[in-house]
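> Could you look at this predicted model? Sequence included:
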Amino acid sequence: MAALAQMKGLPSKAFDALLARTVDLVEKPWDARMVYADQPEYRQTTFGDFGIMYFKVDEAAELIWIFNVTWTG
């Protein structure tokens, strides 16, 4: 829920970049940096030049859970 609230007011170009990066991550969730060395399922990645998204990979369920979005605006 926090990530959804953080997306309010996101400019359309930033939202499009976030969406495009999310689509990429659905196919390749490990193509992002680890947040914690001892918990590799927690990842972070940039979306264009607009910000950083933090997510958790649930490989068994084949999904990613975005829990934080920080943008530069």
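Thanks, I have it.
> going forward, measure contacts between C-alpha atoms and count neighbours the same way
Fine.
> and the next element down the chain from the longest helix belonging to the chain?
For the chain, the helix with the greatest residue count under DSSP state H is helix 12-27. Sequence order places strand 33-36 as the next helix or strand after helix 12-27, per DSSP states H and E.
> before we go on, here's another structure to hold up against the first:
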Amino acid sequence: MSYRAVLSSSALALVERTADLLEEPWDAQVLYPGRTDYRQTTFGDYGLLHFHVDAEAELITIYELVWAG
């Protein structure tokens, strides 16, 4: 048996913002002064995510997500 996933509009907002960050990871606020590789951004109406940018590996790692919606 194979399951399907259906994403609500709120979940799609997270996917869309993540896709945007893959193109422009610096388009977010610096989370810690002096550490431009740690960032935060919003998504949807009530979402906040924290992520790390590894420019050498061209990788973003989302390590914290707050979703009040």
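Yep, it's here. Source: prediction; values computed, not measured.
> and the gap between the residue most central in space within the second structure and Gly34 of the second structure?
The residue lying closest to the centre of the second structure (CA atoms, centre = their mean) is Thr18, at 4.6 Å. From Thr18 of the second structure across to Gly34 of the second structure, the span is 23 Å (CA to CA, to the nearest Å).
> residue contacts, whatever residue of the first structure lines up with Asp27 of the second structure?
For Asp27 of the second structure, the aligned residue in the first structure is Asp31 (criterion: TM-score structural alignment). By CA atoms under 8 Å, 6 or more residues apart in numbering, the contact list for Asp31 of the first structure reads Leu25.
> And Thr45 of the first structure, by the same measure?
32-33, 52-54.
> Ok, His52 of the second structure next?
His52 of the second structure neighbours (CA under 8 Å, 6+ apart): 37-39, 60-63.
> Out of those residues, which is nearest to Ser10 of the second structure?
Ile62 (17.1 Å; CA to CA).
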